[in-house]
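K.L.:
sequence? don't have it. structure:
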């Protein structure tokens, strides 16, 4: 809370004998390595508070599209939509885009997911600013994250710059995820003891792709092979409790990992002294009832250099991956009528598969972000002809099926934030943890209040 970030896509550096402010390329602000020269405009000259995020240009968090992406979410059959998503273009400069999908679980999971959606990007920016400040003090040079490989003797220098860029983003992801979980623990109005959220987040900076993620939301990429055929490349790992490394850590911390008899394919995390809560992931924001027993919020981090063969990236919550394979997702997105309808086409396909494969289970929420790497999207008239409604990304209208929360956990009626829909009585009375189905992230609430067994 209280986080502020720069929303300016350009920076100015002092130059010349008269110290006049001179406009510079956005690459000088990509990660803030602006040499030893002082800037006339500081990082906080153009700031935005968390509660003012909806007014930030090029930040889309509702069903709609931007210059290079489309996003879509649909409520499942379990109650209020607990998924959240975001695309933020011009994130640090004109060449940097942030994307994320967040899948909440537990009684307040929808509030946790939206809180993370709003606050985590700001913490990432703050971490990068801190890195920039240290580099300026140590006399670091201006590193360009979108520079191409140089020839001859410059290749070594470029390799060093790329390594420093990679290290800076790794540090930023680690620190921002840690700060996010710390804020949730101390939040005065969000009870995250048995509620939490996954996160799959990427930053595209020129040809560089940086990824940080926890939980079982997933990112994949559609790329062309040497024959020109579209193939699926999985970019992240579903951090489930049955992964050997994850299970070992949890067991060392006295947590238990096992699956229920009626869903043997879903391993869950349980308290050492109670058959609760049965969390279906090994890492998550929140879920503080399990943080002492091996569930962590430390993200996995990876870096990938994009090529001309790479076409698009898909981020989605597990409501999609539970019923569709990577290859099926790539096929659906690449064959969508228009790029701007790709996310909705994918969610519609997932909904149909849910009815076919799990007709007795309640469909999970689905959220999808499709980022097209060629940087081109159809004009507004193209998708209007398809009969698909999309919000104006500059207005960030949100179509909601229930009450949303603002950035500090207060309940805000949907009528105040965009197009309101009538909420059914069934949705309003949803408990967040009804029944045991294949996709429930939590099986039940612990029957205690941070108590410990008697010795």
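P.N.:
Arrived safely. All values reported here derive from a predicted model rather than from experimental measurement.
K.L.:
Please count neighbours and contacts with C-alpha atoms only from this point.
P.N.:
Will do.
K.L.:
So which residue is dead centre in this structure?
P.N.:
What sits nearest the mean C-alpha location of the chain, by CA atoms, centre = their mean, is residue 100, with 2.2 Å.
K.L.:
residue contacts, that one?
P.N.:
Applying CA atoms under 8 Å, 6 or more residues apart in numbering to residue 100 gives the contacts 85, 86, 87, 117, 199, 200, 201, 202, 315, 369.
K.L.:
Grab the nearest non-local neighbour of it.
P.N.:
Of all residues not flanking residue 100 in the chain, residue 201 sits nearest, at 4.2 Å (CA to CA, 6 or more residues apart in numbering).
K.L.:
List the first helix or strand encountered after the helix or strand encompassing residue 124 toward the C-terminus.
P.N.:
Using DSSP states H and E, residue 124 sits within helix 109-137. Counting by DSSP H and E, the next helix or strand C-terminal to helix 109-137 is helix 154-185.
K.L.:
structure B:
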């Protein structure tokens, strides 16, 4: 499975940054680092869209890093000139979990944008249309649900006790459409009334501590409760088995829970980009577990080179992991930064006049250290030994497509 794309320029289109944890600061990155993220690292599809799995461009910075838990289960993609339209971008970040989470994550990365694009071509997504947002919402929902069904019938993929999140953003001119499934997050940087950089969280972390989500799970016989060793993390469990302990309420795959309230339906929202808005950051929970929205915005804004903004954020998140969770394995991390303006951001300065994020001291110490009883204390899934029942979770089939509004 994969996108219908042909190779353009870069022969390394299937390469990913599975690098080990790094401590490099932005001022240590040399010309070789910058060339590794050159503007020609993309593949081109039939609509003229430029598809990236890593690298950077004039408005994009993206970087992923393998943690200490095994294969990198995070993936990401950016489609520039999405659907062949200039000034149109599709950005997606995907966080896999479970034994085959990396395979689920990459299959979604490679196929979801194509499904969305196909639906967009059949509907009016002109921003002047009265149904602009409702059409986009329906297209996102239908493409996500179709993607989930495809995962369910893909015999080469174990999506029964494995799955992935997805946070997507489509920029069409000054219009931003956001869709979210799971606990990855999108945060926008804007300027407040005093011209200071301020974060705006565009998505809700869809976890089992949201009353409406919990109600749905319980109404379908799923169970929601935390483990004794981490009472602050609520998880979803099957009715009769203490598995899988999934720490989110919506996801691709995880068919062992699809009969018990887990759904592949994303939350879709809209924002009109204004002159005060600077950029948007999409990242997996490896960032948000250790850095606040404000810290993320400041770190990205402090990067002297846009092309290195995502890598700088990954490096700072890695350091924060080591400080906050010294006994836990660092998580995989994937970051996509999309900038809205041609001109660079004017760097803010901290109270003592030093530039933000010269070193980790301005970020890490604000968090208290947290000791975990095991290295798995932050895992999305805690028990993947699920007794598979034939067709469980795979019998759900949508009725003929209807409007979701």
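P.N.:
Alright, I've got the coordinates. On a predicted model such as this, the values are computed, not experimentally measured, just so you know.
K.L.:
circling back: which of the contacts of residue 100 of structure 1 sits closest to residue 335 of structure 1?
P.N.:
Distance ranking of the contacts of residue 100 of structure 1 against residue 335 of structure 1, using CA to CA, places residue 369 first at 15.9 Å.
K.L.:
What separation do you get for the counterpart of residue 178 of structure 1 in structure 2 and residue 387 of structure 2?
P.N.:
Mapped onto structure 2 by TM-score structural alignment, residue 178 of structure 1 lines up with residue 145. Separation of residue 145 of structure 2 from residue 387 of structure 2 (CA to CA, to the nearest Å) stands at 25 Å.
K.L.:
more crowded one of the two?
P.N.:
A count of neighbours by other CA atoms under 10 Å puts residue 145 above the other of residue 145 of structure 2 and residue 387, at 20 against 10.
K.L.:
leaving aside the residues next to it on the chain, what's closest to that one?
P.N.:
That would be residue 264: by CA to CA, 6+ apart, it lies 5.8 Å from residue 145 of structure 2.
K.L.:
ok, now which ones touch the aligned partner of that neighbour in structure 1?
P.N.:
Applying TM-score structural alignment, one finds that residue 264 of structure 2 aligns to residue 297 in structure 1. For residue 297 of structure 1, the contacting residues are 177, 178, 181, 214, 283, 284, 285, 286, by CA under 8 Å, 6+ apart.
K.L.:
what would those residues look like in TSV with distance to residue 440 of structure 1?
P.N.:
Shown next, in TSV, are the contacts of residue 297 of structure 1 (distance: CA to CA, whole Å):
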residue	distance to residue 440 of structure 1
177	24
178	26
181	22
214	17
283	16
284	15
285	17
286	16
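K.L.:
Please produce a PyMOL select command covering the buried subset of those residues.
P.N.:
Burial among the contacts of residue 297 of structure 1 is assessed by 16 or more other CA atoms under 10 Å; the matching PyMOL selection reads:
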select buried, resi 177+178+181+214+283+284+285+286
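K.L.:
What residue in structure 2 is paired with residue 274 of structure 1?
P.N.:
Following TM-score structural alignment, the counterpart assigned to residue 274 of structure 1 within structure 2 is residue 241.
K.L.:
what about that match, neighbour count?
P.N.:
With neighbours defined by other CA under 10 Å, the count for residue 241 of structure 2 comes to 13.
K.L.:
Compute the distance between the residue lying closest to it once chain neighbours are set aside and residue 248 of structure 2, please.
P.N.:
Closest residue to residue 241 of structure 2 apart from its sequence neighbours, by CA to CA, 6+ apart: residue 386 at 7.9 Å. The gap separating residue 386 of structure 2 from residue 248 of structure 2 is 17 Å, by CA to CA.
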